[in-house]
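In: One predicted model, sequence on top.
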Amino acid sequence: MIESSAISLSEKKFHHLIERDIESFSSMFDEKGLMFYPTGKVETKPELLQRLASGRTVFEKIDLAKTIARLYEETAVVHGEGMFTLMLQGERIIENLNFIDVWVKKEEEWKLVSSHFIKMV
């Protein structure tokens, strides 16, 4: 894998979230994967998929400002920032966030094992 391919994985992840393509998003997310939010909340894959399917969290728009990737053998770490527009339990939230995605190659596929969102100060 090259760095641009790792960045493409994260961009694809965001595309699936915006399109509410939960099945495609789920196939990218490792069974033991975790999602970390700026509030400190952590969700497992089943909890996250349930939240997305319920419509309690809807990703409306993501404008990435910059992204970089680092590769470590069978692991890729993607760092980025952007403006995220979400509907959280019926309330529109627009925030400038940093994110970190950790991808691991498992059985010839790249899986998202950890995704962190951090508020920019």
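Out: Thanks, I have it. Residues are numbered from 1 along each chain as shown.
In: okay, CA-based contacts and neighbour counts for the rest of this
Out: Noted.
In: Tell me the buried residues in the helix or strand where Asn96 lies?
Out: Assigned by DSSP states H and E, Asn96 belongs to strand 91-106. For strand 91-106, the neighbour count (16 or more other Cα atoms under 10 Å) marks 96-104 as buried.
In: one more structure, for comparison:
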Amino acid sequence: MNTNDIVELESRRRAGMLQRDVAALSELYHPELLWIHSSGRRESREQVLEGARAGTTRYEKIDATSQVVRLFGDCAVVNGDVDIDAVVGGRALQLHLRFTAVWVATAQGWKFASWQSTPIRDPA
């Protein structure tokens, strides 16, 4: 596995989110996924997948404006900035975020294990 492979996995994850492709996301997401939203709300793998399945979370745009991948053995850490347009619980959101995403190598391949983001109020 190299950094380009992780970039490709990140692209597949974003495409799955945009398409609300629960099967593809289920394949990518680690069973113990922890998603910490920019609001501070925490969700498990099942909660994230249910939001996609039910349509309560709909992503309309996910544009990673920057990202850096670092490999640490069986762990890959992705840091970057992303612009997201989404509808969550019927409320339209436009987000400019700084994020950390973590992928881990498992016997079933690389799995997306963690996401944490924070709003960028001043892009400096």
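Out: Cool, got the structure. This is a predicted model, so every value here is computed, not measured.
In: still on that earlier bit, tell me the helices and strands packed up against the strand holding Asn96 of the first structure.
Out: Counting contacts by 3 or more Cα pairs under 8 Å, 6 or more residues apart in numbering; DSSP states H and E, strand 91-106 of the first structure is packed against strand 75-88, strand 109-119.
In: after superposition, how close is the shortest one to the second structure?
Out: Here strand 109-119 of the first structure, set against the second structure after superposition, deviates by a mean of 0.9 Å using mean Cα distance after the TM-score superposition for the first structure.
In: residues of that strand that come out buried?
Out: Result for strand 109-119 of the first structure [16+ other Cα under 10 Å]: buried residues 110-118.
In: Same check on the longest one?
Out: Taking 16+ other Cα under 10 Å as the basis for neighbour counts, the residues of strand 75-88 of the first structure that come out buried are 75-82, 84-87.
In: related to what we said a few turns ago, make CSV from the buried residues of strand 91-106 of the first structure and add distance to Ala53 of the first structure to it.
Out: Below are the buried residues of strand 91-106 of the first structure laid out as CSV (distance: Cα to Cα, whole Å):
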residue, distance to Ala53 of the first structure
Asn96, 24
Leu97, 23
Asn98, 24
Phe99, 22
Ile100, 23
Asp101, 21
Val102, 23
Trp103, 23
Val104, 25
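In: Nothing else from me, thank you.
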